[in-house]
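J.: my questions concern the predicted model and sequence given below.
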Amino acid sequence: MNESTVKRVAFVGNYVPRQCGIATFTTDVCEAVAAAFPETSCMALPVNDTEAGYAYPPRVRFELSEKDVASYRRAADFLNINNVDVVCMQHEYGIYGGPAGSHILALLRELRMPIVTTLHTVLQEPLPEQRRVLEEVAALSDRLVVMSRRGVGFLTDIYGVPPEKIDFIHHGVPDVPFVDPSYHKDLFGVEGKMVLLSFGLLSANKGIETVIAALPAIIARHPEVVYMIVGATHPHVLQHEGESYRLSLQRLAQKLGVAGNVIFHNSFVTLEQLIEFISAADLYITPYLNAAQITSGTLAYTVGAGKAVVSTPYWYAEELLADGRGVLFPFGDSAALAKQVLELLDEGAHRHAMRKRAYLFGREMIWPAVAQRYMESFGRARTECRHSAPPGYAVKPLDQRSTDLPPLKLDHLHRMTDDTGMIQHAKFAVPNYHEGYSIDDNARALVASVLLSELETGNGPSLEPASRYLAFVHYAFNPETGRFRKFMDYRRNWLDSRGSDDSHGRTLWALGTVLGRFAIPSLRGIAGQLFEQALPAIPDTTSPRGWAFALLGIHEYLRRFEGDRLVNRIRDELAERLVELYRACRSEDWCWYEDRLTYCNAVLPHAMLMCGQWIPDGEMCEIGLESLHWLAAVQHSDGPDVHFSPIGSNGFYVRGGERARFDQQPVEAHVMASACLEAYRCTGDPCWMTEARRTFEWFLGRNDLNLPLYDPITGGCRDGLHPDRPNENQGAESTLAFIQTLLELRLAENTIPNGTAP
C-alpha cells in the first residue's frame, strides 16, 4: 500500500480564520495536500475556543468545542462513518481542552483509521501530565511528524518512541521568488529605508523589547533603519491583558527616542500581505526569550523567502540557521543584537550570501515538497495501521414494557421481506410480487430495524434485517442524478431513474437514523457514504414533506455528529423554508404550512419541533407546537368519545372546503403519534403523551368504525379505513406504520420519564 491509496484525509487542529499559528499551519498543510493531490479529498475539523465559532471555509466539515470532551467523541464517530483513510492531527497542548490538552485522547482512542500526528511542541522537561498525554498520543498514532532534528532526538530519548515511527518533515513555506527587498518597500512607505522586521502574534515572550532597546545603537550609525512589527496581539492575551504589552513597547520606543523608527502593524495579516512584508525586509529578527521552542512558522517563512536572519538561540533557530543561513545572539542581549545587525548592514556582500544560502535551503521546505512528504507518511501509516473496531454498545432489554401495549409480533414483517428487500404490497396477508418494491417501504423498514435494535437483548443488534433494507437503499441510489430510484419490479428492474422528492427525504431520514442511532459500525459506514452523496440534492427539491422527512434524518444524524457544518447549514435552510411557508399561510383559523392537509401531515410540525430544540429557535418551537395543536384538534372525532380521526386520502382537506373522512391511512397515525412524542419530549406536557396513546389506539379499534386495523394473528396491519370496512390487504407501509408506532412508544417507556402516562 502506498500514498496513492489515500483518497480521503481529515486534518484535525485549528483553522483559519482563527488567529493562531496552529490554525495557519493546519490550513496551509491541508490546502497544500489538496493542491498537490487533487484526487484526494481533504476535510478539516477545527477546535473552537469560543461558543460562536468562526466563519470557516467549506473545507471545514465538523467543529469541535475545546472544553466539551463529548464533542471529541462525536468527531471520532463522524470520522469513522465517513470512511476517512488517514487522520492528520496537529498536536499542541494549548489548543485542546482538559489537563495538558488531554481531551484530544477521547477522539484518538475511538478512531479506526491510521493517525499521523504532527507535534508542534516536544518538551525536554515535561510536567507529569504533559508527559502522560504525549506518550499516549504517540502510542495511539501510527506516525509522528516533527519539524526539527532535535524533536526526533527528544522523542526517542525522553519519550521512548521508536525512531522508525518518526518522520522528519520541514515546516512548510510559500514558494516565493528571490527578490530585492526594495521592490516591495513602496507598499509600506519605506522607500530608501533599511527595514528590520519581526512578525507574529504579539505576547510578552516574543522579546520585541530587546530589539527596541538595540535600536539607538543601530540608528546612530544607520539612521535610515526602520523596525516593522507586524501582527495583532494574541487573542488570548488580548482577552486577559488587553494591549498592555504593545503599549509598553510603544512607551519604550518613546523613552529611547526611536519611536519615529518603529512601525506597528496591529493586524492579523493574510498570507499574501505577509509575503509582501517579508519581501520588503532587509533583516528578519526573532528575539524570542525561551530556548524551548521546537519549531517556528515565522522563522521558517523568512528562511524560505531568502531573508538574512538574526535570532536568539532557541532550538529551532539553532538548527534552521546553521551553516551560515543566519546569525544568533544571546537571549535578551540588546547590545549583542545591535552588533550583529550592524555587521550585516555594513557588509552587504555577507548579507546577500546569507540570503542566498537560506533561499536555496528553503527549496526543500516549499509546500508542494512538504505535501509530498506528508502523503508519503500517510501511505506508511496506512501500511502499518493497527486500528480495530470498538466493541458494540449496550442495549435495553425488550421485555421492559408495559402490559397495556400489545406484544411485538414481526411475522408479517418477515413475510414481506425477501432477499431483495421489503415487498411493497400484499393481497390480504400474502406478499404481492406483481407490485414489486419501493424505496419508501425499505426506508421505513430500515428505520424500524434501528428502533428494534435499541430494544433487543443479547450481544447487541443483529445485522439482519437492517442490512437487507440498507442494501436495497444503496442499490437504489443513482449517482448520475444524486437521487434514489423509487420503484423496482419483482425481476429487479428499476422502473424509474429518480424517485419523488418525498421518497428522497424519507430515505435521508432512514440513513440519518442509522447514523445517529444504530450501534453496528459497518452499517453506519455505508449509510454515511449514501447520506453524504444524497443530502446535497434535498435543497433542490420542492416538497415540504420531503424537507421535513430530511430534517428528521438530519437531527438523528446530528445526535452523533452535531459539529457537521454542511449538515447544519442544510438543516437551517430547510427549517427556514418551513417557517416562511407557515408565516405566509397561517391565519387565525388555519394554523398550517399550506392551503391543504394531505398526507403525512404531522411530519411538518414534528420537524419544526426538532429544529426549534436543536438550532435552537424559539419561534420554530412555537410554530411546531401551535400547528400540532391545531392538527390534533382537526383530527379529533366529534362526540363524547374523542378519538383520532385522520384526514382521509379520498380528497384530503382543502382550506375552506370539507375534510375527507375516508380513506384513513395507517401512516397518518404513525406520523401523528411520533410528532406527539416529540412534543412531549420538548415540553414535558402529559397531554402529548395522552395524544400519542390515543393515536396509537386508532390501530386497535378506537376509530370511526370501531374496527381494528392491526391483525394480531399475522402481525400485519390493514391498509386503511374505508367508509364501511377496513382494507383487508396488509401492505408494507401499513404494517410498518403500526410497528414503528409501537416501537416508538416502547422506547418512550424506557427513555421518557412517566412514559406510560395515560
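T.: On my side now, so go ahead. The shown structure was predicted, so the numbers you read here are calculated from the model rather than taken from an experiment.
J.: for the rest of this, base every contact and every neighbour count on C-alpha atoms.
T.: Will do.
J.: check which helices and strands the longest strand along the chain sits against.
T.: Ordering each strand of the chain by length in residues (DSSP state E) puts strand 41-48 first. Judged by 3 or more Cα pairs under 8 Å, 6 or more residues apart in numbering; DSSP states H and E, strand 41-48 is in contact with strand 8-13, helix 21-36, strand 64-65.
J.: tell me which residues are up against that strand.
T.: The contact list for strand 41-48, computed with Cα atoms under 8 Å, 6 or more residues apart in numbering, reads 7-15, 30, 33-34, 54, 59-66, 75, 95-96.
J.: hmm, 6 Å instead?
T.: 7-15, 59-60, 62-66 (Cα atoms under 6 Å, 6 or more residues apart in numbering).
J.: which stretch among the helices and strands packed on strand 41-48 comes nearest Trp367?
T.: Proximity to Trp367 (Cα to Cα) singles out helix 21-36 among these, at 5.9 Å.
J.: that closest one: which residues count as buried?
T.: Using 16 or more other Cα atoms under 10 Å as the burial criterion, the residues of helix 21-36 that qualify are 21-34, 36.
J.: next up, the contacts around Val226.
T.: With Cα under 6 Å, 6+ apart, Val226 has these contacts: 195, 261-262.
J.: one step back: distance to Glu573 added to the helices and strands packed on strand 41-48, as CSV?
T.: Formatted as CSV, the helices and strands packed on strand 41-48 follow (distance: least, Cα to Cα, whole Å):
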stretch, distance to Glu573
strand 8-13, 26
helix 21-36, 27
strand 64-65, 22
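J.: between the ones you listed, which one is nearest to Glu125?
T.: helix 21-36 (22.1 Å).
J.: below is structure B, check it against A:
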Amino acid sequence: MKILELDFEAGWRGGERQTFLSMQQFRAAGHEVHILCRSGGKMAERARADGFVVHAYANVAGVLAFLALHGSGYDVLHPQTGHMLSWAVLTRMFHRRPVVYSRRVAFALRGTFTRYKYHHVDQVVAISQACADSVRALGVTDIEIIPSAVLPVRPDTARTDALAAQLGVAGRRVVATTSALTADKDPLMLVDAVAALHARRNDFVFVHFGAGNMAEVVKERVIEQGLERVFLFAGYQQNVEALFGLFDVFVMSSREEGLGSSVLDAFSARVPVASTDAGGLKELLADGRGLLSPVGDSAGLAAHVDTLLDASSQVVGMVERAYEYVGRVHSVEAMANGYLRLFERLVQRRKAPH
C-alpha cells in the first residue's frame, strides 16, 4: 500500500511520536509511506532525517491543494490531528480515498462541522475508551480501539549522569513528569502537589521536562510556594524516555488526557506512577498498575507520590504488573498490525465492485 500520514503540528508531543512510530512500522512492513505536515515543524525535520518523503506546507491552502491534486495517488489517507481530518474530509470529492482518523484526545467535541466530519470519515480509531466516548457523543458508533505504542525504553546512562550533575540532584530522590506546560496538563495543581509533598518530606526534588505557554505562570507559582530549590525545570528534551533511569516516581497531573504515552514509558522503564484519573489515564493505571487520584486533587496526588517513594513490596509488585502490561498491550508491532489490517480492509472494500 501507499499510505499518506497527515500531521500539521509544529512541535513534538506524544501524538507526533505515535505518528512517527506508525510511519516507521508501516515502512518496515513493506509499505510506501509519505508524510504531509507543516513546513519548518519538528515532524518535517525528523521525517526527512529518517528518509521519508515529506510534503511540507506553511498554510492550509498548500495542504488543501496537495490533497486535491495528489491525494488520489495514495491508497489510504491517515490524518492524526483534528485539522488534518477537516482538510482530508473537505477534499474527499477530489481524492476519493479512504480516510482513517486517529483520535488521541478525550475532550468534548462540539459544532456542526465537527459532527459532519466525524460522520464522513471512513473509520475513526481511538487510542482509549475515553477517546472513543468523546466521539460516540456525536452519534458515531463504529469506532475501533488501537492503543498507542511505545518502544522499550533504553536508558542512556551517560546522558542521565550528566543531567543529574547539571541539576545537582545527587543524593536526593527524583520525582518527575514529562508534559507540556499547558492548561490541560494542570501544571499549577502539580506545583501545589509538590508543595504538599515537601511539607511531608524533604529528601526529594521534582523535575519538570517540557515547555509550553504557561511556563512563566508556573514559575511564578513555584516562587510563591518557596519551591525554587525543589521544583526544577529541565525544559524540552528530545528522547526524554532515555532519562527515565533518573526517576524514582513518575507523575501526571492532567485534567484531560487521551491515554498518556509518557506513562507507558514509565511502565517500560519500571518507574512507579502516580496520576490523576483524567481520560485514558484511569485505563492505564487500572488493575493495580499505579495510583490514581481525582483530577485537581493536589493533596491526593502528593500522598500517592509519598507512598511510592517508600518503595514497599506493594510498589515493587505494581511496577512489575505495569511492565508486563506495556509489553503485552502497547508494543509497536501490535499497534502497526492493527492499523494495517484496517487499511487493507478499507482498500479492498473500495476496490470491490458495487
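T.: Perfect, thanks for sending it. Given the structure is predicted, the values throughout are model-derived calculations rather than measurements.
J.: give me the TM-score for this pair.
T.: Remark: TM-score between the superposed chains equals 0.85 [TM-score structural alignment, normalised by the length of the second structure]; 345 aligned residues with a Cα RMSD of 3.1 Å.
J.: all strands of the stretch 1-150 of the second structure, in order?
T.: With DSSP state E, counting those that start in this stretch as the criterion, the stretch 1-150 of the second structure has strands at 2-7, 32-38, 53-57, 76-79, 100-103, 123-126, 143-145.
J.: of these, which is nearest Met335 of the second structure?
T.: Of those, nearest to Met335 of the second structure by Cα to Cα is strand 143-145, at 9.9 Å.
J.: let me know the next secondary structure element after that closest one.
T.: As assigned by DSSP states H and E, the chain's next helix or strand after strand 143-145 of the second structure is helix 157-167.
J.: quick one: which of the strands of the stretch 1-150 of the second structure is nearest Phe206 of the second structure?
T.: In terms of Cα to Cα, the element of the strands of the stretch 1-150 of the second structure nearest to Phe206 of the second structure is strand 100-103, at 31.3 Å.
J.: which part of the first structure matches that closest one?
T.: Matched against the first structure by TM-score structural alignment, strand 100-103 of the second structure falls on residues 116-119.
J.: identify all contacting residues around that stretch.
T.: Under the criterion Cα under 6 Å, 6+ apart, residues 88-91, 141-146 lie in contact with stretch 116-119 of the first structure.
J.: check stretch 124-131 of the second structure too.
T.: Contacts for stretch 124-131 of the second structure (Cα under 6 Å, 6+ apart): 100-106, 132, 143-148, 258, 279-280.
J.: how far out from the middle of the chain is it?
T.: In this view, stretch 124-131 of the second structure has its centroid 13 Å away from the chain centroid, taken as Cα atoms, centre = their mean, to the nearest Å.
J.: again with stretch 50-66 of the first structure
T.: 8 Å.
J.: tell me, how many neighbours does Leu530 of the first structure end up with?
T.: 24 (other Cα atoms under 10 Å).
J.: how about the longest strand of the first structure, which residues are buried there?
T.: Neighbour counts using 16+ other Cα under 10 Å place 41-48 of strand 41-48 of the first structure among the buried residues.
J.: how close does that strand sit to the second structure?
T.: Superposing on the second structure and averaging over aligned pairs (mean Cα distance after the TM-score superposition for the first structure), strand 41-48 of the first structure comes out at 2.0 Å.
J.: aligned partner of Arg357 of the first structure in the second structure?
T.: Per TM-score structural alignment, Arg357 of the first structure is aligned with Arg321.
J.: with Gly348 of the first structure instead?
T.: That one, Gly348 of the first structure, aligns with Ser312 by TM-score structural alignment.
J.: so its match versus Met318 of the second structure, what's the distance?
T.: With distances taken as Cα to Cα, to the nearest Å, Ser312 of the second structure is found 10 Å from Met318 of the second structure.
J.: the more surrounded of the two?
T.: More neighbours surround Met318 than the other of Ser312 of the second structure and Met318, with 23 against 11 (other Cα under 10 Å).
J.: neighbouring contacts of whichever strand or helix holds that one?
T.: Assigned by DSSP H and E, Met318 of the second structure falls within helix 313-329. By Cα under 6 Å, 6+ apart, the list of residues contacting helix 313-329 of the second structure from outside reads 267-268, 270, 272, 288-289.
J.: report the two of these separated the most.
T.: With distances taken as Cα to Cα, the most widely separated pair in the contacts of helix 313-329 of the second structure is Ser268 and Gly288, at 15.5 Å.
J.: who has more neighbours, these two?
T.: Ranked by neighbour count (other Cα under 10 Å), Ser268 of the second structure and Gly288 place Ser268 first, with 25 against 15.
J.: mean shift of the longest helix belonging to the second structure relative to the first structure?
T.: Using DSSP state H, we find that the single longest helix of the second structure is helix 332-351. Once fitted to the first structure, helix 332-351 of the second structure is off its aligned match by 2.2 Å on average (mean Cα distance after the TM-score superposition for the first structure).
J.: could you list the buried residues of that helix?
T.: For helix 332-351 of the second structure, using 16+ other Cα under 10 Å, the buried residues are 332-337, 339-340, 343, 346.
J.: before we move on, back to that, can you put the contacts of stretch 116-119 of the first structure in CSV and add distance to Ile439 of the first structure?
T.: What follows is the contacts of stretch 116-119 of the first structure, written out as CSV (distance: Cα to Cα, whole Å):
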residue, distance to Ile439 of the first structure
Cys88, 38
Met89, 39
Gln90, 43
His91, 45
Ser141, 42
Asp142, 41
Arg143, 44
Leu144, 46
Val145, 47
Val146, 50
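J.: how many residues are close by Lys185 of the second structure?
T.: For Lys185 of the second structure, using other Cα under 10 Å, the count is 18.
J.: which position in the first structure pairs with it?
T.: Aligned partner of Lys185 of the second structure by TM-score structural alignment: Lys206.
J.: repeat that for Thr141 of the second structure.
T.: Using TM-score structural alignment, Thr141 of the second structure lines up with Val161 in the first structure.
J.: pretty sure its match is touching Leu155, no?
T.: Yes: applying Cα atoms under 6 Å, one finds Val161 of the first structure in contact with Leu155, separated by 5.5 Å.
J.: okay, those two: which has more neighbours?
T.: In this view Val161 of the first structure and Leu155 are compared by other Cα under 10 Å, and Leu155 has more residues nearby, 22 against 18.
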